[in-house]
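S.K.: Pasted the sequence and its predicted model underneath.
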Amino acid sequence: MSRRKFLNTAGAGMAGILATGSAPAFAQGAPEVKWRCVSSFPKSLDTIFGAAEVMSKRIAAATNGKFQVQVFAAGEIVGGFQVLDAVQGGTVECGHTAPYYYVGKDPTFALGTAIPFGMNCRQFNAWWYVGGGDQVFNEFVNTYGVQSFLCGNTGAQMGGWYRKEIKTVADLKGLKLRIGGFAGQVLAKLGVVPQQIPGGEIYPALEKGTIDAAEWVGPYDDEKLGLNKIAKFYYYPGWWEGGPALHTFVNQKAWAALPKDYQAIFEAACHEGNTMMMARYDAGNPPALKKLVAGGTQLRGFPRPVMDACYLAALELYAETSAKNPAFKKVYEHYMKFLEDQVAWFRVCEGTYDNFMANRPKPGAAPAKKA
């Protein structure tokens, strides 16, 4: 379905709901469809898990209960890292996950979520919805028998919790850090020993000393995991996840069998889940960060030499991967071409505005004197 056709169809359907206060007429005689959606996340992470719930509730409301998608938390049907396999194999019709969990199958999956020094949330949305990102990424995931729909973003993440300060690149050598995907491979070039550990197992691993440091998401979710009780240094930014996107993977055969009207509502519901997740994080992170700092957490920015070294290591990894993986090369080049234009625009206006607001004068301060 073309983007314009989808927007027109979904928009008309939603307009009908709002105008009449009930489900559109087509739903009255529509078939009953029940799907199962497995999540990569536990219910305790209500913001990430909640995006799938937002999607599910909207689908039911928009079809007068005719189309229902029941969401299952990680571990209830399959483990958090088995969502793609479950959808691909037809165990369930759909799943809510982060594509970069599957870089072990193909590194191209990382481009569906986030790569080190990649797009922020707004840039990714623009690439996906308008810049052709959905088409080029779906060309890839279609080879796995699934169709992908954007359904969530955390925004730029934090750089994680560390027992010791990171002052130089040398401090990374031998560090056992909970991190996976491409970021883990980048940091491995600088001596880090990356550890792939599910969210629910991070706290005990850090507490027992199995790992030296851990990254997860940001203040709102990190506080829930209690990582501040074990490691006091909280670093930023998480340069490996400037705007990590979550997706709903749908089995292609199940999608093809779904009525067109239901397809339009499903895609619109994913869009709502995408918007709501980011809004919830933007609302929840500030108070959570204040609480962490008040409790003794020490904020630290990664030193510029460390950031520079990581950036150059990332470029080296992308070149190596592109040279041996045509699928990655195709999506990566499309992604980076769009990103370069975005960075240029943000440098002119968006970034300038944000920087001023972060350093604006305090109320009542005297205006700067003219030279």
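M.R.: Perfect, I can see it now. Numbers count the residues shown, from 1 in each chain.

S.K.: Please count neighbours and contacts with C-alpha atoms only from this point.
M.R.: Will do.

S.K.: Specify the local secondary structure of N355.
M.R.: helix (DSSP: H, G, I helix; E, B strand; the rest coil).

S.K.: Just give me the neighbour total for it.
M.R.: Using other CA atoms under 10 Å, N355 is surrounded by 10 other residues.

S.K.: Over to T154?
M.R.: Count around T154 with other CA under 10 Å applied: 24.

S.K.: hang on, it packs against D221?
M.R.: No - applying CA atoms under 8 Å, one finds T154 not in contact with D221, separated by 10.2 Å.

S.K.: hey, what's in contact with both of these two?
M.R.: With CA atoms under 8 Å, 6 or more residues apart in numbering applied, the contact sets of T154 and D221 do not overlap.

S.K.: what's next to the helix or strand harbouring W127, contact-wise?
M.R.: Element membership of W127, judged by DSSP states H and E, is helix 121-129. With contact meaning CA under 8 Å, 6+ apart, helix 121-129 is reached by 3, 133-134, 150, 153-156, 242-245, 335, 338-339, 342.

S.K.: Farthest pair within these?
M.R.: R3 and A156 (26.7 Å; CA to CA).

S.K.: So between the two, which is more surrounded?
M.R.: It is A156, of R3 and A156, that has more neighbours when counted by other CA under 10 Å, with 20 against 12.

S.K.: Find the nearest non-adjacent residue to the more buried one, please.
M.R.: G242 (4.1 Å; CA to CA, 6 or more residues apart in numbering).

S.K.: neighbours around the one you found, how many?
M.R.: For G242, using other CA under 10 Å, the count is 25.

S.K.: can you check V169 too?
M.R.: V169 has 17 nearby residues by other CA under 10 Å.

S.K.: Contacts only, for it.
M.R.: L190, P305, V306, A309.

S.K.: for G301, same thing?
M.R.: Y235, Y236, P237.

S.K.: Throw the residues you listed into JSON lines and include secondary structure and neighbour count, thanks.
M.R.: Listed next are the contacts of G301 as JSON lines, based on DSSP: H, G, I helix; E, B strand; the rest coil; neighbours: other CA atoms under 10 Å:
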{"residue": "Y235", "secondary structure": "strand", "neighbour count": "20"}
{"residue": "Y236", "secondary structure": "strand", "neighbour count": "18"}
{"residue": "P237", "secondary structure": "coil", "neighbour count": "18"}
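
S.K.: ok, second structure coming up, stack it against the first:
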Amino acid sequence: MPLKNLSYFLLFCAAFLISGCIEEETKTYSWKLQSHAVSTSLDYQELVVMTDNIRTMSGGRLDITPYPAGAVVSGPRIYEAVGDRTIEMGNGWPNWWSGQHPAWAVMNAGPFDFMNLDASMMFFIAGEGTALANELSEQKGIIWRPAWWPGMEFGLLSKKPIRGLLDLNEKRVRIGPGLPSEVLAAASGAYTIPLVPSEIRPALENDNLDAVEWTTTAGAWNLGLQDISRYAIVPAIWQPSVLADFLINKKAYAELPIDLQAILETAIKSYTLTTTMKAKKEDINALKLFKDNGTVFSQWSEEDLSRLREASDQILETYKAKDVFSRRLIEKKQAFKAEYNTYYEMFGPYEKQ
């Protein structure tokens, strides 16, 4: 081939490669993100901020639209919707996915699990937690990431006083599925019902529920439960360090160029820290709002705590017997908790003021 023709050929090849790279860089990826949260909640509002930031950082190349609770799918169906790519991302709670595998029921913080949210954060962010969760989720083509930590949940709100486990016998209680629900039912004799947010208030108003558990003080206040519930028993012993999670369709993630993957991962971590801290500050403010609103508070007795612990220990043994993975997950969490407790025996708070 003459030198001149060779030069033209090389220039053509270079132009072709450059145009391909430019096309890849300017391609837009449009995703749906279905949240468990109602549009007025802080964690949903922070999802809007997160997706706006992703759009900005990617120059519009990764365009994720968040949807509030129930807009596309709701509750436990979020998991399957991410798996079959009805949506590219979901945001919910690990125990909601217990219908997919029993170990999801113990992935979240059950009774007497991690009692402080920082222990749970360490286990999932710096420890083995996220890798273990992905062993489960990748079986259905899903990537798992921790979303944020509400920490200790609120407790039970009710129209009539509930002052202990005995008052819950044969009562209808809204609570999420999985280990927390099973332990509360076993310890109290209550009937547990896993309603999604849009169903909770109408059911309580119509006396189809006797008591409601819904996330933290801020979450309960934002759902308007204070308008119809004068009484609260706290705290939510069954979920002391609860965490929310993100589900990402694995094929959709793999289609993203590496820089967009990095932007997504960074935005998720920013959401985790910001939402966890802001939400806990809101919880402190919401507790004051409940008190100012005239909510009458009571707390679990030592006898109640003993019954809850006994029920928790028994049910955990049944989960260990269900399958090898559940046993391994429970034992990993218990081992980390022991290390955490040993450290804080020496380096924990030394005074209260």
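M.R.: In hand now; what should we look at? Worth saying up front: this structure is predicted, and the values here are computed from it rather than measured.

S.K.: In PyMOL, select just the buried ones from the contacts of V169 of structure 1.
M.R.: To isolate the buried members of those in PyMOL, using 16 or more other CA atoms under 10 Å:
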select buried, resi 190+306
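
S.K.: Relative to I197 of structure 1, which of the contacts of V169 of structure 1 is nearest.
M.R.: Of all these, I197 of structure 1 sits closest to L190, with 20.2 Å by CA to CA.

S.K.: Can you tell me the SS state at the closest one?
M.R.: Following three-state DSSP, L190 of structure 1 is assigned to coil.

S.K.: if you skip the residues just before and after it, what's nearest to K140 of structure 2?
M.R.: G83 (5.8 Å).

S.K.: what does that neighbour align to in structure 1?
M.R.: By TM-score structural alignment, G83 of structure 2 lines up with Q88 in structure 1.

S.K.: coming back round to it: can you pick out the most distant pair from the contacts of V169 of structure 1?
M.R.: By the measure CA to CA, L190 and P305 form the most distant pair in those, at 12.3 Å.

S.K.: which stretches of the stretch 201-350 of structure 2 form helices?
M.R.: Secondary structure of the stretch 201-350 of structure 2 (DSSP state H, counting those that start in this stretch): helices located at 217-222, 250-255, 258-292, 302-322, 324-347.

S.K.: mind giving me TSV with the ones you listed and columns for distance to F114 of structure 2?
M.R.: Below are these laid out as TSV (distance: least, CA to CA, whole Å):
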stretch	distance to F114 of structure 2
helix 217-222	19
helix 250-255	29
helix 258-292	16
helix 302-322	13
helix 324-347	6
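
S.K.: Give me whichever of those is most buried.
M.R.: helix 217-222 (a mean of 22; mean count of other CA atoms under 10 Å).

S.K.: average offset between that one and structure 1?
M.R.: For helix 217-222 of structure 2, the mean deviation from structure 1 after alignment is 1.8 Å (mean CA distance after the TM-score superposition for structure 1).

S.K.: And the contacts of that helix?
M.R.: Residues outside helix 217-222 of structure 2 that contact it (CA under 8 Å, 6+ apart): 40-41, 153-154, 214, 226, 279, 282-287, 290.

S.K.: hmm, back to that, ok, of the contacts of G301 of structure 1, which one's closest to G11 of structure 1?
M.R.: Of the contacts of G301 of structure 1, the one sitting nearest to G11 of structure 1 (CA to CA) turns out to be P237, at 37.1 Å.

S.K.: residue contacts, the counterpart of that closest one in structure 2?
M.R.: Using TM-score structural alignment, the partner of P237 of structure 1 in structure 2 is P235. Counting by CA under 8 Å, 6+ apart, P235 of structure 2 touches M152, E153, F154, G155, L156, Q299, W300.

S.K.: does the second one count as helix, strand or coil?
M.R.: Three states are possible here, and by three-state DSSP the one that applies to E153 of structure 2 is coil.

S.K.: hang on, isn't it packed against I233?
M.R.: No - assessed by CA under 8 Å, E153 of structure 2 is found out of contact with I233, at 11.4 Å.

S.K.: Return the distance of stretch 230-249 of structure 2 from the chain's centre.
M.R.: 8 Å (CA atoms, centre = their mean, to the nearest Å).

S.K.: Revised request: answer the last question for stretch 49-60 of structure 1.
M.R.: Relative to the centre of its chain, stretch 49-60 of structure 1 is centred 16 Å away, using CA atoms, centre = their mean.

S.K.: That one vs structure 2, mean deviation?
M.R.: Aligned to structure 2 and superposed, stretch 49-60 of structure 1 gives a mean residue distance of 2.3 Å (mean CA distance after the TM-score superposition for structure 1).

S.K.: picking up where we left off before, can you list the contacts of P235 of structure 2 in TSV and add distance to Y67 of structure 2?
M.R.: Below are these laid out as TSV (distance: CA to CA, whole Å):
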residue	distance to Y67 of structure 2
M152	26
E153	24
F154	25
G155	27
L156	28
Q299	36
W300	37
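
S.K.: Show me which of these are buried.
M.R.: Counted by 16+ other CA under 10 Å, the contacts of P235 of structure 2 give M152, E153, F154, G155, L156, W300 as buried.

S.K.: Those into CSV, with extra columns for distance to D210 of structure 2?
M.R.: CSV is the format used below for the buried ones among the contacts of P235 of structure 2 (distance: CA to CA, whole Å):
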residue, distance to D210 of structure 2
M152, 22
E153, 18
F154, 16
G155, 13
L156, 10
W300, 18
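
S.K.: of these, closest to R327 of structure 2?
M.R.: M152 (24.1 Å).

S.K.: Identify the residue of structure 1 aligned to that closest one.
M.R.: Counting by TM-score structural alignment, the partner of M152 of structure 2 is A156.

S.K.: Fine by me, thanks again.
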